[in-house]
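Engineer: Kindly generate the corresponding structure for this input.
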Amino acid sequence: MKNILLVEDQGIVRQGLKMMIEQDKTLNVSAEAENGLQAINQMQSHAIDVIIMDIRMPEMNGLEATRIIKKQWPLVKILILTTFNDDEYALQALKEGANGFLLKTSQGEKLIQSIHSCLKGGMSLQDEVAAKVVPKLLSHQKDPQQIPPLTERELSITQLVGKGRTNKEIAGELHLSIGTVKNHLTQILQKLELRDRTQLAIYAVKNDIA
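Structural biologist: Got it, this is the predicted structure:
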């Protein structure tokens, strides 16, 4: 059973999301919050696997909360769920470490799929958002002088991360153990001075590695 923290300032929306999510018997909404500050407090008293985070909320917005939570609890997955189809919001959310960006117009099935994708190490982007965000990422030309040297194996893994593959999928494609993939990822993140695989995925796209 995976524990979910719902961060949404509208009670009716939280209630609907809770009912929707818990239709999947492997997911449990174990905590709720009305804003970013409450979310941080809930993290201190609950073991959370995935946070469903709105952006515009009183006291502390979702982007600021994502930044703080990812710094203190880097392993927790954060899926942004918002009404705002704004590419700048999406770019900022990914920069702060979010593992996905969905719109509230999504179907319940898409939300459940995205939660499971995040849990497996994937990154979910709403199609309409990806259509605007990916070209912006691609518009940044790579500078070979600024890219630390990666081995051929590390480049292959980085490329697959950029394509949204999970550790298990990478291991299968490259005929490696999952443990070996994790070790390579640790080395890659250290070399590139990146925080997590979401930042690595963005790095891969921006530098034409994916």
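Engineer: drop to CA atoms for contacts and neighbour counts, all remaining ones
Structural biologist: Will do.
Engineer: could you point out the longest helix in the protein?
Structural biologist: helix 178-192 (DSSP state H).
Engineer: this one next, for a side-by-side:
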Amino acid sequence: MSLNKSASRYMVAIADDHRLVAESLSHLINDIPGFEVILIGSNGKVLLDKLANSPTLPDIAILDINMPEMNGVATARQLSETYPNIRLLALSMNDDETSVIQMIRSGCRGYLLKDCTQSELQRAMTEILERGFYYSDFVTGKLIHTIHKEEKNPDQLVRLTEREMEFLKYAASEMTYKEIANSMKLSERTIDGYREALFEKLQVKSRVGLVLFAIRAGWVKADRT
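Structural biologist: Coordinates of the predicted model:
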């Protein structure tokens, strides 16, 4: 990966529709040795417009989720497509499973909550830039690592039944478990059984973990459109 390091500094872009939050975050990052904020956008579209006219591209972009005109999910998809060398970090108040899944599938290499500390933010940016991912207890770091490491295909190590594979693909959507049961014409108890069996087979502990494993295995594609 080619990074735009200048005088041992990493360049950072921010997309957040709350001006005070964005400015405070910028000051916080500029106080971290080795990092400099060069672009701030009030939403994804503004950030993309600024990137198109910027002589210097950032090494990492920090994205809020809930933004007007172009939200974090759409922004992450577009950045991943147009600027694949820019690493993406989600920073949001949303702590729900769906938000994490959407941002990871859209190209983010890590996910932080806005109540994180400056040291955790620094650690997240550094690990994403230098290792390609950030692992934390919140997103189950081992699974982020599983997505991005270039090693054995998990499909060679794990064998799923057709119904387990069908369930996994539904689980990677935004459907509730009840909706999945209806689509598969199974009881909710049976669906619970599939979920627990896959937790055991894939060595994960959450639905987010199932999605991350499925993307890495190539069973489910990360969204890019």
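Engineer: After superposition, what is the TM-score?
Structural biologist: Once superposed, chain against chain, the TM-score is 0.63 (TM-score structural alignment, normalised by the length of structure 1); 150 aligned residues with a CA RMSD of 3.2 Å.
Engineer: Onto which residues of structure 2 does the longest helix of structure 1 map?
Structural biologist: Following TM-score structural alignment, helix 178-192 of structure 1 has no partner segment in structure 2.
Engineer: Now the element after that helix, going C-ward?
Structural biologist: Once the chain leaves helix 178-192 of structure 1, the next helix or strand it forms, by DSSP states H and E, is helix 197-206.
Engineer: Give me the neighbour count for the residue mapped onto residue 25 of structure 2 from structure 1.
Structural biologist: When structure 1 is aligned by TM-score structural alignment, residue 25 of structure 2 is paired with residue 17. As a burial measure, residue 17 of structure 1 scores 18 neighbours (other CA atoms under 10 Å).
Engineer: tell me which strands and helices the helix or strand hosting residue 17 of structure 1 is in contact with?
Structural biologist: Using DSSP H and E, residue 17 of structure 1 falls within helix 11-21. Applying 3 or more CA pairs under 8 Å, 6 or more residues apart in numbering; DSSP states H and E, one finds that helix 11-21 of structure 1 makes contact with strand 2-7, strand 27-33, helix 108-119.
Engineer: and the host helix or strand of residue 145 of structure 2, how far from the chain's centre?
Structural biologist: Using DSSP H and E, residue 145 of structure 2 sits within helix 141-148. In terms of CA atoms, centre = their mean, to the nearest Å, the centre of helix 141-148 of structure 2 is found 11 Å from the chain centre.
Engineer: What is the neighbour count of the aligned residue in structure 1 for residue 130 of structure 2?
Structural biologist: In structure 1, residue 130 of structure 2 lines up with residue 120, judged by TM-score structural alignment. For residue 120 of structure 1, the neighbour count with other CA under 10 Å is 15.
Engineer: Next, work out how far apart residue 120 of structure 1 and residue 72 of structure 1 are.
Structural biologist: Distance, residue 120 of structure 1 to residue 72 of structure 1, by CA to CA, to the nearest Å: 20 Å.
Engineer: and if you look at residue 160 of structure 1?
Structural biologist: From residue 160 of structure 1 to residue 72 of structure 1 the distance is 27 Å (CA to CA).
Engineer: ok, back up a step: highest mean neighbour count across the helices and strands packed on helix 11-21 of structure 1, which stretch is it?
Structural biologist: strand 2-7 (a mean of 23; mean count of other CA atoms under 10 Å).
Engineer: Which positions in structure 2 sit opposite it in the alignment?
Structural biologist: Counting by TM-score structural alignment, strand 2-7 of structure 1 corresponds to residues 10-15.
Engineer: outside of that stretch, which residues touch it?
Structural biologist: 3-5, 22, 26, 34-44, 47, 57-64 (CA atoms under 8 Å, 6 or more residues apart in numbering).
Engineer: By how much does that stretch deviate from structure 1 on average?
Structural biologist: Mean deviation of stretch 10-15 of structure 2 relative to structure 1 after superposition (mean CA distance after the TM-score superposition for structure 1): 0.8 Å.
Engineer: about what we covered before: what helices or strands is the helix holding residue 145 of structure 2 leaning on?
Structural biologist: helix 207-217.
Engineer: tell me what the helix it packs on is packed against?
Structural biologist: helix 97-105, helix 141-148, helix 162-171, helix 188-202.
Engineer: In structure 1, which residues correspond to the first one?
Structural biologist: Read that as helix 97-105 of structure 2. Taking TM-score structural alignment, helix 97-105 of structure 2 hits residues 87-95 over in structure 1.
Engineer: what's the mean distance for that stretch versus structure 2?
Structural biologist: Looks like 1.1 Å for stretch 87-95 of structure 1 (mean CA distance after the TM-score superposition for structure 1).
Engineer: which parts of that stretch are buried?
Structural biologist: In terms of neighbour count (16 or more other CA atoms under 10 Å), stretch 87-95 of structure 1 has its buried residues at 87, 89-91, 93-95.
Engineer: Kindly report the same for stretch 81-88 of structure 2.
Structural biologist: 85-88.
Engineer: Also stretch 5-15 of structure 1?
Structural biologist: For stretch 5-15 of structure 1, by 16+ other CA under 10 Å, it's 5-9, 14.
Engineer: Now for the residues you listed: which two are most distant?
Structural biologist: Farthest-apart pair in the buried residues of stretch 5-15 of structure 1 is 5 and 9; separation 12.8 Å (CA to CA).
Engineer: tell me, what's touching those two both at once?
Structural biologist: residue 33.
Engineer: residues contacting the residue located most distally from the centre of structure 1?
Structural biologist: Among the C-alpha atoms of structure 1, the one most distant from their mean position (CA atoms, centre = their mean) is that of residue 145, at 28.5 Å. For residue 145 of structure 1, the contact set (CA under 8 Å, 6+ apart) is empty.
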